[in-house]
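> what's the 3D shape of this:
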Amino acid sequence: MLIDTHCHLDAREFDADRELVWQAALTQGVRAVVIPAVTQASFEPIMAWCVQHPQAGFALGWHPMYVSEAPEDALAQLEQTVARVLEGPQAHQLLAIGEIGLDFYLTREHEARQLELYEGQLRIARQFHLPVILHVRGAIDTILKYLRKHALTGGIAHAYNGSKQQAEIFASLGFKLGFGGAMTWPRALKLRQLAAELPVETLVLETDAPDIPPVWLGHQGRNAPDQLKKIAEEMALIRGLEALQLIEMTGKNSVEVLPKIAHLCT
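This next block holds a predicted model:
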């Protein structure tokens, strides 16, 4: 199963042709797509879109780069929304809490608030027995510190770019590692080595569309979920596998870590 475990299809870059982008993805064999929220303002639009697209699932959460916009009661509002959705007709489409985590790559200006929301959202995930979709840029050790503290049902470390040792720790905690367009660039030697050497049981595919375009789109290209098949083919080439074999393996991994996604793969 070809599954895009991380795609911001709600982004304004798709406002002009979102339906065409979606149909192109299905034509290329994408069986399911996960759309993670980044702020509370995106919750309702994402859920409304998914009502009309049964192969789309969503995650709800506050992205670390937007924590300055989060109200004081952001965690309480998230908890209430998750509880409401899980009691309603879209319960099967709420796959995880996300996109949550930490981002210390450029600045630690909002570090305290990032940590507060990150840990609070981990508690919500544990409360509702949901996996998490993690943003881990420049903060993997701190991310892992809090994951060890909270017993979760696992999740995905999106856009993984850590070490093999850190990957082993994520795997021991029930996490998969997301790989996408960044891996396709020839100069991304570390990422390509990770994609080649990490156990295939730990890997899932993602686009992060419209961001992180693969090499064939260029640095300024708009990424989209219809690129996932070519990304899978590149990973298969790196690993010395047949593309269909790689797609089935990573699809199985996606279902393992996000169990409800199996119901979307019609």
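> alpha carbons only for contacts and neighbour counts from here, please
Fine.
> what's the longest helix along the chain packed up against?
Ordering each helix of the chain by length in residues (DSSP state H) puts helix 111-127 first. Contacts defined by 3 or more CA pairs under 8 Å, 6 or more residues apart in numbering; DSSP states H and E place helix 111-127 against helix 74-86, strand 94-101.
> one more, please, to line up against the first structure:
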Amino acid sequence: MNLIDTHIHLDFNAYDDDREAVLQRAQQQGVRWYLNPGTDLGTSQAAIRLAEKYDGVFAGVAIHPNSTASWSPEILASVEQLAPHPKVVAIGEIGLDYYWDKSPKSVQQKAFEDQLALAARLEMPIIIHNREASEDVIAILRQWIPTLPASLKGRPGVFHSFSAPPEIADAALELGFYLGFTGPVTYKKADDLRAIAVRVPLDRMLVETDGPFLTPHPHRGERNEPAYVRLVAERLAALRHME
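Below you'll find the predicted structure:
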């Protein structure tokens, strides 16, 4: 079985000492492709460099909501300059994060809306980061969806590391989004998340690690890495009684 880790921060310094070995272990587990999103201009550029170095790595470029405190038209223009690279396949990760107090909500919302408009203009799918901001994220997306070109209708992007309530899953699916599942779906106390995962259509479900974070069982507490995306896929398959 060939796998894609649809969200992995290979550029983070957690992998600096053994990045080659990390990728080799992933290959041994059938992981063939990787999507490395950006979280600011520096990590977006680093994602592109990794994508240039490794055939199976692709990049997203964007400013993460926790990095938007100094948001400006100039920063948006810098993101746009990175986007045409042939191995950039998404605008992300973008969204809202009300858990951390690193950027005012109004600034996060402005950055989100500006990057959504950029994605529509460039006809590129988005990677959404949503933490304790579900209602505002859905409200903004409902305004954005009608502006999309035909090429993005029905596939506007993914809610990465989905962890919101069932009604948000329903709203996201109604808007055409994919839902990405990570290590927490393997955790003992994640019954609510597994209940959502069971009823998501297979053709709207993605697997990811979000490495180096959210390591799946039985490696929880260790650094996450793309080889472990197989554990997520296997847990989801077991929930659906699939081989």
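> got a TM-score for the pair?
Scored against TM-score structural alignment, normalised by the length of structure 2, the superposed chains reach a TM-score of 0.91; 234 aligned residues with a CA RMSD of 1.5 Å.
> where do the helices sit along structure 2?
19-28, 41-53, 73-82, 105-122, 134-144, 166-174, 191-199, 229-239.
> closest one to residue 221 of structure 2 among those helices?
helix 229-239 (15.0 Å; CA to CA).
> where does the closest one end up in structure 1?
Taken onto structure 1 by TM-score structural alignment, helix 229-239 of structure 2 occupies residues 228-238 there.
> okay, buried residues for that stretch please.
228, 229, 230, 231, 232, 233, 234, 235, 236, 238 (16 or more other CA atoms under 10 Å).
> for stretch 191-203 of structure 2, same thing?
Result for stretch 191-203 of structure 2 [16+ other CA under 10 Å]: buried residues 193, 194, 196, 197.
> can you check stretch 168-180 of structure 2 too?
168, 169, 171, 172, 173, 175, 176, 177, 178, 179, 180.
> quick one: map the last one onto structure 1.
Residue correspondence, TM-score structural alignment: residue 180 of structure 2 in this structure matches residue 178 in structure 1.
> tell me the contacts of its match?
Counting by CA atoms under 8 Å, 6 or more residues apart in numbering, residue 178 of structure 1 makes contact with 5, 156, 157, 158, 159, 160, 203, 204, 205, 206.
> residues in contact with the residue most central in space within structure 2?
Nearest to the geometric centre of structure 2 sits residue 160, at 3.8 Å (CA atoms, centre = their mean). By CA under 8 Å, 6+ apart, the residues touching residue 160 of structure 2 are 7, 127, 128, 129, 130, 179, 180, 181.
> residue 54 of structure 1: which of the helices and strands packed on helix 111-127 of structure 1 is closest?
Per CA to CA, nearest to residue 54 of structure 1 of those: strand 94-101, 11.8 Å.
> whereabouts in structure 2 does that closest one align?
Using TM-score structural alignment, strand 94-101 of structure 1 pairs with 88-95 in structure 2.
> that stretch vs structure 1, average distance?
Superposing on structure 1 and averaging over aligned pairs (mean CA distance after the TM-score superposition for structure 1), stretch 88-95 of structure 2 comes out at 0.5 Å.
> can you list contacts of that stretch?
37-39, 48, 58-65, 82-83, 108-109, 112, 115, 119, 124-130, 137.
> in structure 2, which residues correspond to stretch 122-133 of structure 1?
Going by TM-score structural alignment, stretch 122-133 of structure 1 sits over residues 116-127 in structure 2.
> that stretch: end-to-end distance?
10 Å (CA to CA, to the nearest Å).
> which positions within it qualify as buried?
116, 118, 119, 120, 123, 124, 125, 126, 127.
> can you list these in TSV and add distance to residue 243 of structure 2?
Output for the buried residues of stretch 116-127 of structure 2, formatted as TSV (distance: CA to CA, whole Å):
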residue	distance to residue 243 of structure 2
116	38
118	40
119	37
120	38
123	36
124	33
125	30
126	30
127	29
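> just to check, residue 126 of structure 2 is in contact with residue 118?
No: in this structure, residue 126 of structure 2 is not within contact of residue 118 by CA atoms under 8 Å, at 10.0 Å.
> ok, back up a step: which residues are contacting the match of helix 229-239 of structure 2?
2, 4, 28-30, 180-181, 183-184, 192, 195-196, 205-207, 214, 242-243, 246-247.
> tell me which of those residues fall in strands.
Secondary structure defined by DSSP state E assigns 2, 4, 30, 205 of these to strands.
> how about the residues you listed, which pair is most distant?
30 and 205 (11.0 Å).
> shared neighbours, those two?
With CA under 8 Å, 6+ apart, residue 30 of structure 1 and residue 205 have common neighbours 3, 4, 228.
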